[in-house]
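Visitor: Attaching a predicted model along with its sequence, questions to come.
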Amino acid sequence: MERELFNLKRHDITVETIIRNPAPGKFYEDAIKYDPGSVITDNGALVVRSGKRTGRSPADKRVVKTDGIEENLWWGDINIPLDEHTYKINHRRAIDYLNTRERLYVIDGFAGWDPNYRLKVRIIAERPYHGLFMHNMLIRPTQEELAEFGEPDFVVYNAGKFPANTYTEGMTSDASVDVNFKTNTMVILGTEYAGEMKKGIFTVMHYLMPKKDVLSMHCSANEGEDNDVALFFGLSGTGKTTLSADSSRKLIGDDEHCWSEDGVFNIEGGCYAKTINLTEEHEPEIFNAIKFGTVLENVVYDPVTRKVDYKDVSITQNTRASYPIEYISNSKIPCMAGHPENIIFLTYDAFGVLPPVSKLTPEQAMYHFISGYTAKVAGTEMGVTEPQATFSACFGAAFLVWPPARYAEMLAEKMRKHGAKAWLVNTGLTGGGYETGSRIDLKSTRAIINAIHSGKLDKVETVKDDVFGLSIPTSCPDVPADILIPRNTWGNADKYDQQAQKLGQLFNRNFEKYKEESSDEIIAAGPKI
């Protein structure tokens, strides 16, 4: 029943038509009726537009600073403080706007597959697209669980169509995403990008879980036939989603996980995959998950055939697909597993310096975890042709709440306790820098990952890298040996040495801000210049 006597008066919302946890088909019907620009593709997915913002607005994210919030949070550019009075203004603005709508959608679901740690989440939104998105991304309760849901632990008020007042103190634009850990609420104004809701809940879990001695992580995870679990950390473009969606292994989740005393569990009930240049040949699991019930954001399609052109980035390069994790044929339900055997840090090194794979000591693992390195090739519009190093603490700085060292220490402790091994895998360039190198082919990277899973790579001879101190395997099954030692792949070894020194300096410069809270052993695990 759509109305089922459910109301939001407890949230100061008086709209009469409240549609709570409907079937996906209802979202489709309402999107076509009420949400201009929504269409159904030839394979049944729902195409939507997120408005002028096609990605997150990190500069507009705020955390409310109250007496009940610890002073030692990671305050700064990531967690920008907001006073309680301003939050009340934004909250009131959102409530007043939502009360002008003819209908609202409520999604009640869970964050966290482990019942011992899961969070009851309520989403209140006006767009059918936002409702279907969070229907996919939260863990969907059964009808019995929904009937007994009770009061939520956390509420998201999505008034994204209505702008923040730019004259309100603390506002940097007409968008504002505010998290309040005292009232357990979140307000979204001025941005319709659905990822703000997903990542907002992730931020909440990043705050709550470490307080329970549970490590929250921005990573994907899968499990082999022998119940061996692997975690994949990596920034956008490094292959985290692609490499974890392995047809020979069960997918636990593609983006957000926790590691408790009992093992690993997924935070989400769905996947949020990039679709730029998506093909069935290279990413069959993701390609085949795009069907009825899937939300496609900001993609371009043929208006006659309704076929999507995944190469067309005229709207944005951040084209996305949101779908229930069950749409991955080899997903593991419930999304829980034992303790990881392998921790894999993925990086796209556009400098062509880092090896395709190296084994890390515990200290090196902490160093690279805190660093969170990848590289992107700069745009050519200003004549810049050199790659740009990108560092994001814990491979997800935008979502951290506590200082990075706290998460790193928890990871180190759990790795030591459960005997997990750490690896650095470069999915970027080999054979030279940006101008002369080529990307390590996906076939070789998959073979490297398979050798890690099987344990074969742990038994081969290694050599030490001079600058980064990495232990580099000299052989790997189904991988050409001549690509494993990066210095040997360059036509000019002196140029490689210069590039390695340059990248090492960038690492060290970035790590300066973490030295005070890091041990001497972790600091010593960095590059030697």
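Guide: Perfect, I can see it now. Treat the numbers as computed from the prediction; the structure is a model and nothing was measured.
Visitor: from here on, contacts and neighbour counts on C-alpha atoms
Guide: Noted.
Visitor: mind listing what Ile472 touches?
Guide: 355, 357-359, 462-465, 484-485 (CA atoms under 8 Å, 6 or more residues apart in numbering).
Visitor: again with Asn288
Guide: By CA under 8 Å, 6+ apart, the neighbours of Asn288 are 280, 327-328.
Visitor: gap between it and Thr17?
Guide: 35 Å (CA to CA, to the nearest Å).
Visitor: With Glu225 instead?
Guide: Counting by CA to CA, the gap from Glu225 to Thr17 is 48 Å.
Visitor: With Thr41 instead?
Guide: 29 Å.
Visitor: more crowded one of these two?
Guide: Thr41 (20 against 16; other CA atoms under 10 Å).
Visitor: nearest residue to the more buried one other than its sequence neighbours?
Guide: Arg306 (4.8 Å; CA to CA, 6 or more residues apart in numbering).
Visitor: surely that neighbour meets Ser38?
Guide: No - look at Arg306 against Ser38 with CA atoms under 8 Å: they stay out of range, at 11.8 Å.
Visitor: Next one for the comparison:
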Amino acid sequence: MKTVESFIKNELYSHDNLQKNLSVPRLVEKILSKNEGVLTATGSVRATTGAYTGRSPKDKFIVKDESCEEFIDWGPVNKAIDEKAFNKLYKKVTAYLMEKDELYQFKGFAGADSNSRLPIQVINEYAWHNLFSRQLFINPTDEELASHEADFTVISAPTFKADPAIDGTNSEAFIIISFKERVILIGGTEYAGEIKKSIFSIMNYILPRNNILSMHCSANVGQEGDVALFFGLSGTGKTTLSADPYRRLIGDDEHGWSPSGVFNIEGGCYAKCNNLSEKKEPQIFNAIRFGSVLENVILDEESRLPDYDDTSLTENTRAAYPVENIDNIITPSVAGHPNTIIFLTADASGTLPPISKLTKEQAMYHFLSGYTSKLAGTERGITEPQATFSACFGSPFLPLAPATYAKMLGEKIDLYQSNVFLVNTGWTGGSYGTGNRMKLLYTRAMIHAALEGELNSVETTQDEIFGLDMPIHVPGVPDDVLIPKHTWEDPVAYDNEAKSLAMKFHENFKKFTQVSTAIQQAGPIYRS
């Protein structure tokens, strides 16, 4: 029987009209001629994604075979599907794609560090998905393209709908990774973010096995060469806060930390557009220009100007653009070892401090906890913030056990003496529905102080419930904002909400039985 690899080469590669590594203008022409999207007043292309406007984690699977069975952290995140089901579905998808009048191929790389980059290719049914891939991954030079041999292939067929009863999937949509065949099969969903995150999942499997920590974080570098990392799930502010006019951007979402330093896994940015404005986020706003891809953004029918405040399709509106569209970047996207690490959380309870400095043990506790509130639209079915714990701030994308990544991070914090802060970009003055989202101006001021070392020796006070050391003064931030209880009208209501969150931390951390006692005790002080 043909292997999957040979099937790709003999079938999809021989498609009569396989469009290979088209330029941005040619892809834009294809998108417009096929009515896959519309041209906006910014020069970007706007596409809509139908029913799937966010990731679909319940539809993600890994093929369970001898190549990876002993290494994968099997469970609700990494669900298994057998080889037979995968091969049958693969053949159905490729036969379906062979009937299309055109397919689109992108060849490029994941990983800006030439010593550890992964050659990849993406074969798309849609031209706009191919443009998305071109903007999000690293483009090869002409010389590199001539000798490019992909180590992993993404095959994306959004209009192919699976039959769960026959195909072994959870729904009509599916994202299936086969490490043995080095193939990622995507169907039933038009949300382009699945392409990006599937490659990240692959890198989260490959890099740690080569002594490189893979991280769901953004990164930038200061004028003195100091590097900062920003960990956090979607909606916590990684992209926004790393796009700093006074620091050069390394990347906005996915990085590796090797013995040589930090490098960007991607070649582009995938920024949330909800309430985007030139005043608040000028770098991101101005990066959306010709060749960029807007997802589910509402346009004025006549002027074609984007209305970033209109979230009638989804709150998870997105823009994909190459990192070069940000003026202040570092090229290539590599830098030294981090001086400062920021853990970002969007706390919908409104009780976590807006900024606190963590001890080594607290850093490990909060990294393993990965607390935030899932924001509306980032996943199917999420319509308002929900408290969640995502290990290493990226559990949906981690094929290996969280302890693998946590151990590596702890060793690197020790080795390079990185300062670690927990920053709450969520609610203040009350929980979601009562309080308000923390002002971006204040968050930027707090992070600036952390990066400049101004909080290393500042006077602090300890939160009586969470045990976190909160600075009592930060330049540019009202003192009352720094102590969350002071922002609530009802202190008793605050205590109740904070204690409830503390118990959620304790309950979640019970699964990490193999960490040291010091780390286990580094969580909230309060216990019922």
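Guide: Perfect, I can see it now. Just so we're clear, the structure is a prediction, and the values are computed from it rather than from any experiment.
Visitor: now, among the contacts of Ile472 of structure 1, which is nearest to Asn72 of structure 1?
Guide: Lys359 (33.4 Å; CA to CA).
Visitor: My guess is Thr14 of structure 1 contacts Leu98. True?
Guide: No - contact criterion CA under 8 Å: Thr14 of structure 1 and Leu98 do not qualify, at 9.0 Å.
Visitor: Compare these two and say which is more crowded by neighbours.
Guide: Leu98 (24 against 17).
Visitor: List the contacts of the more buried one.
Guide: So Leu98 of structure 1 contacts 13, 15, 104, 125-126, 159 (CA under 8 Å, 6+ apart).
Visitor: got those residues as TSV, with neighbour count, secondary structure and distance to Thr275 of structure 1 columns?
Guide: Below are the contacts of Leu98 of structure 1 laid out as TSV (neighbours: other CA atoms under 10 Å; DSSP: H, G, I helix; E, B strand; the rest coil; distance: CA to CA, whole Å):
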residue	neighbour count	secondary structure	distance to Thr275 of structure 1
Ile13	17	coil	37
Val15	16	coil	36
Leu104	21	strand	29
Ala125	24	strand	25
Glu126	22	coil	26
Ala159	25	strand	27
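Visitor: would you list every one of the helices in structure 1?
Guide: For structure 1, the helices defined by DSSP state H cover 24-34, 84-98, 128-137, 143-147, 195-208, 240-244, 284-289, 362-371, 404-418, 442-454, 486-489, 493-511, 520-524.
Visitor: Which stretch of structure 2 is the shortest one matched to in the alignment?
Guide: Think helix 486-489 of structure 1. The aligned range for helix 486-489 of structure 1 in structure 2 is 484-487, by TM-score structural alignment.
Visitor: in that stretch, what counts as buried?
Guide: 484-485, 487 (16 or more other CA atoms under 10 Å).
Visitor: Which residue of structure 2 sits opposite the residue nearest to Thr41 of structure 1 in the alignment?
Guide: In structure 2, Arg306 of structure 1 lands on Arg304 (TM-score structural alignment).
Visitor: so its match touches Gly43, yeah?
Guide: No - checked against CA under 8 Å, the pair Arg304 of structure 2 and Gly43 is beyond contact range at 9.7 Å.
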